[in-house]
Structures are given as C-alpha cells and as structure tokens.
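Visitor: sequence first, then the predicted structure, then my questions.
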Amino acid sequence: MTKPPRIDFDDSDVDIDNMHRLLYRDELFTGEVVEHLGAALVSLECYEDGLRHGPNREWYQDGTLRSEGTSHRGRPVGVSREWHPNGTLAHERVFADDGLTMLADRTWDDMGQPTKAWRSE
C-alpha cells in the first residue's frame, strides 16, 4: 500500500473553491494536508476529492494535542475532542454516522470541571 500524498496547506498551489473543496494545482485533492507554525506541526487533515475525509488532528505549538476528530465526505462523524493548552479535555462532541446530527455535546473548564452536558434523546 502506498502512502497518500502530503501537501502543506500554505503551499501557493493550494486553493479552496466556491464549494469549499480543497484544490491542489487546480485539481480536487486526495491525501494528507499539513500545516506548520515555525518548525512545529500544528495540523494534519485527510482529504478525499477535496473534502475532509478521515482522521484530523491539531496540536498547540508546544506539541500538546489541541483537537482530534473524524470526517466523512466533509462532515464530522463519531467523537470529536478538543483540549485546553494544559492538556485537560475541553470539549467533546459525538456525531451520528450521517454527519448531520449531533448526539452529545459536553464541555469542561481548564481545571476539568464540567460546564455543559447535553445529550440527544
């Protein structure tokens, strides 16, 4: 199995069309898209035919995980999480497999105390 192509989001050949799809050299892109802040990798997203499709992750510049989730044809599916800079879980959302319905939404402050909890009935 070959590794998917990887491009940098800041590359001058990267563009977004009016349907919010990612293009590379005027073609819908399939592969991994990374973004750096200085030397630090701060995001890695998977794309298929110009849409986010597969796992995605973001990091703070110090390497601490900032967020992770999964998309299917441009829509969030499954569990999506965000962390405060100190590494404490900040936000967790659960999406249905159709990517159209949020099933749960919870947040915590930077000390780990719950601030919101909602669940679909």
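Guide: Yep, it's here.

Visitor: from now on I want contacts and neighbour counts done on CA atoms only, so please keep to that.
Guide: Will do.

Visitor: now the end-to-end length of stretch 32-48.
Guide: Start-to-end span of stretch 32-48 (Cα to Cα, to the nearest Å) is 9 Å.

Visitor: what does it rub up against?
Guide: Stretch 32-48 has contacts (Cα atoms under 8 Å, 6 or more residues apart in numbering) with 4-10, 28-31, 52-63, 73.

Visitor: what about the closest residue to Asp13 other than its chain neighbours, distance to Ser43?
Guide: Nearest residue to Asp13, sequence neighbours excluded (Cα to Cα, 6 or more residues apart in numbering): Arg25, at 5.1 Å. Look at Arg25 and Ser43: by Cα to Cα, they are 21 Å apart.

Visitor: and here's the other structure:
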Amino acid sequence: MSSSRRVDIDDAEVDMDETQRLLYRGDPFTGEVTEYLGGKLVSLDAYVEGIQNGPSREWHKDGTLRSEGTVREGLPRGEFKEWHPNGTLAARKVFGDDGLTLREEHWWDEDGRPTRSWRLDDHS
C-alpha cells in the first residue's frame, strides 16, 4: 500500500477500535493522518495498520513548526523537539529505544534561555 495515502482525522469515516487502532472505513489505516484548524494544517502523523508509526509533526496556527519527532509502534522514540511560536526551541526530549523511558529533557524560554534540564543517570 502506498504511503502517500492520506486522511483527515475529522473525516466521518475515521474511527478507533477497542484497542485504539485508527480505522478508516472500518479497516486499520496505513498512511498519513492530517488535522486542520481553520483550514490550516496543524498536525501530520504516519500510521501503519492503525498504529502511529513514523514521523509526527505539529504546527502553530500561523504555520510555524510547533513540534516534531518519531513514533514507533505507538511509542515515542529518539528525539522530540518543540518550538515557541517565535521559532525559538522550547523543549528537547530524548526517549529510549523502549519508547517508555524518558532519558533526558531540556526546556528554554522564548528568548532561548535554559529554564530546566534533566538527564537520566546511566549509573544504575
């Protein structure tokens, strides 16, 4: 199936099953899922067989990038970034290979000044 297949999350034929898989016309969906607000794209996520799997991106209402990262089998993997509306990096989170462990987290204010930083101690 082509990865260029795309549906809008608000489409009446999009649903979720009891296991929280995304369905389109009753079948687990593979492709891109979009969300629009006021006619503007605000999110774009990749799905495979109804499970979020691949790039995940969100935009502020003005079109500037709000966040991006990668999801594998429904769980965050690797680096996720968030930006303030002015384009300044707001947060950086790094998830472990299991998708459950947050390994580090850093936050900045709208002027780019660090406000919080945390890293998992690997000496366990």
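Guide: That came through, no problem. For clarity, every value in this text was computed on a predicted model and none was experimentally measured.

Visitor: got a TM-score for the two of them?
Guide: Once superposed, chain against chain, the TM-score is 0.93 (TM-score structural alignment, normalised by the length of structure 1); 121 aligned residues with a Cα RMSD of 1.4 Å.

Visitor: just the buried subset of the contacts of stretch 32-48 of structure 1, please.
Guide: Among these, the ones that count as buried by 16 or more other Cα atoms under 10 Å are 7, 9, 28-31, 52-61, 73.

Visitor: list the contacts for Phe29 of structure 2?
Guide: By Cα under 8 Å, 6+ apart, the residues touching Phe29 of structure 2 are 22-23, 47-51.

Visitor: related to what we said a few turns ago, what about the residue nearest to Asp13 of structure 1, neighbour count?
Guide: By other Cα atoms under 10 Å, the residues close to Arg25 of structure 1 number 11.

Visitor: roughly how far does Thr70 of structure 2 sit from Arg77 of structure 2?
Guide: Distance, Thr70 of structure 2 to Arg77 of structure 2, using Cα to Cα: 6 Å.

Visitor: please disregard the earlier target; I meant Val48 of structure 2.
Guide: 16 Å.

Visitor: ok, now Arg66 of structure 2?
Guide: Arg66 of structure 2 sits 18 Å away from Arg77 of structure 2, going by Cα to Cα.

Visitor: what's the mean distance for whichever strand or helix holds Gly69 of structure 2 versus structure 1?
Guide: Using DSSP states H and E, the element containing Gly69 of structure 2 is strand 65-72. Once fitted to structure 1, strand 65-72 of structure 2 is off its aligned match by 0.3 Å on average (mean Cα distance after the TM-score superposition for structure 1).
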